[in-house]
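S.K.: quick one: sequence and predicted model below, then my questions.
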Amino acid sequence: MESIYEHLNFYVYVILMMIGLWAMIAKNNLIKKLIGMSIFQTAIFLFFVSLGVKSGDDATIPILEPMAQEAGAAQTEVSGSDEMGHEEDHGGHVAKDTNPDHYANPLPHVLMLTAIVVGVATLGVALAISQHIFHDYGTLEEDEILDQIQHG
């Protein structure tokens, strides 16, 4: 029973994907098909972002970690001075821990940001095409549009 609760989010993603796929296949209205496509895309985005999530306090960003309260040479390597001679703290140092289990993977999040931009652009183009179809045929119902195309 614990396994079901641990992976509940994946079941939700599959259900959302199936709802979106059903809407794209079964509906005749073009706007309803676009809504189904958006639901399907959102489920995929959520799935990939959830793959990159790390739980617990051991997940930190790669390369940089918070500045330790160290005195001496380590502090002067990270600190610099500005034009006025004031010391600046850059806020981090190169991590010496090479264990990948201690770092969160940013790649799924970055890829999904790109996919979201592409999805929004695709939806915008699809809505513009739907508007032209409505202007030309007077309907957004797939069956009626096909009848008008076949019968001239």
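M.R.: Ah, there it is. Worth saying up front: this structure is predicted, and the values here are computed from it rather than measured. Numbering: from 1, shown residues only.
S.K.: going by C-alpha atoms from here, please, whenever you check contacts or count neighbours.
M.R.: OK.
S.K.: isn't residue 139 up against residue 130?
M.R.: No. Here residue 139 does not reach residue 130: they are 9.4 Å apart, not a contact under Cα atoms under 8 Å.
S.K.: residues touching residue 41, list them.
M.R.: 17, 119 (Cα atoms under 8 Å, 6 or more residues apart in numbering).
S.K.: how about 10 Å then?
M.R.: The contact partners of residue 41, by Cα atoms under 10 Å, 6 or more residues apart in numbering, come to 16-17, 20-21, 35, 47, 115-116, 119-120.
S.K.: what is in contact with residue 139 and residue 130 at once?
M.R.: Residues touching both residue 139 and residue 130 (Cα under 10 Å, 6+ apart): residue 30.
S.K.: thinking again about what came up before, so which of the contacts of residue 41 sit within helices?
M.R.: Counting by DSSP state H, the contacts of residue 41 place 16-17, 20-21, 35, 47, 115-116, 119-120 in helices.
S.K.: another structure for you, compare them:
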Amino acid sequence: MIESLFTSRYTYVLFAILLVIGLYIVVASSNLVKKVIGLNLFQTAIFLFFISTAYVEGGSSPIIPKEAFAGQGYASPLPQVIVLTAIVVGIALTAVALALIVRIYDEYGTLDEETLREVRADD
């Protein structure tokens, strides 16, 4: 049972592992850069999930020739388009987050979340 899961659905197992690792880094780390790295891992897991669910066994590209028959499977290009858009948005969000982290470090001299809370409480 478990062996067949790892051999046939290994992308889903990898998805779950990346998702848990990314979520753990976001929750457990107090360093802001590590939190951004955890969010990127989490995001990568979601991309892998979308691509894995879009896979069609024996499917072909959605360009349908005239001689196609009704039972032939075609892969939808929509999940790939969504993932490409999400990658672009993710890169932009990562750049903005890192720019904010640089500004926070310039202003407060630390990237530790607890230290930032203490400094903000004193102000």
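M.R.: That came through, no problem. Given the structure is predicted, the values throughout are model-derived calculations rather than measurements.
S.K.: what's the TM-score here?
M.R.: Scored against TM-score structural alignment, normalised by the length of the second structure, the superposed chains reach a TM-score of 0.90; 121 aligned residues with a Cα RMSD of 1.6 Å.
S.K.: hmm, back to that, could the ones in helices among the contacts of residue 41 of the first structure go into TSV alongside distance to residue 64 of the first structure?
M.R.: What follows is those, written out as TSV (distance: Cα to Cα, whole Å):
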residue	distance to residue 64 of the first structure
16	36
17	36
20	39
21	41
35	41
47	27
115	26
116	27
119	32
120	32
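S.K.: among these, which ones are buried?
M.R.: Among these, those classed as buried by neighbour count (16 or more other Cα atoms under 10 Å) are 16-17, 20-21, 47, 115, 119.
S.K.: how about TSV for the residues you listed, with distance to residue 96 of the first structure added?
M.R.: Output for these, formatted as TSV (distance: Cα to Cα, whole Å):
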residue	distance to residue 96 of the first structure
16	41
17	41
20	45
21	46
47	31
115	33
119	39
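S.K.: report the distance from the strand or helix carrying residue 99 of the second structure to the chain centre.
M.R.: According to DSSP states H and E, residue 99 of the second structure maps onto helix 78-108. Computed by Cα atoms, centre = their mean, to the nearest Å, the chain-centroid distance of helix 78-108 of the second structure equals 12 Å.
S.K.: against which helices or strands is it packed?
M.R.: Applying 3 or more Cα pairs under 10 Å, 6 or more residues apart in numbering; DSSP states H and E, we find helix 78-108 of the second structure packed against helix 32-54, helix 113-122.
S.K.: of those helices, which stretch is the most buried?
M.R.: Greatest average neighbour count among these goes to helix 32-54 (a mean of 19), per mean count of other Cα atoms under 10 Å.
S.K.: matching residues in the first structure for it?
M.R.: Aligning helix 32-54 of the second structure against the first structure (TM-score structural alignment) gives residues 30-52.
S.K.: try stretch 75-85 of the second structure
M.R.: Taking TM-score structural alignment as the measure, the first structure aligns residues 104-114 with stretch 75-85 of the second structure.
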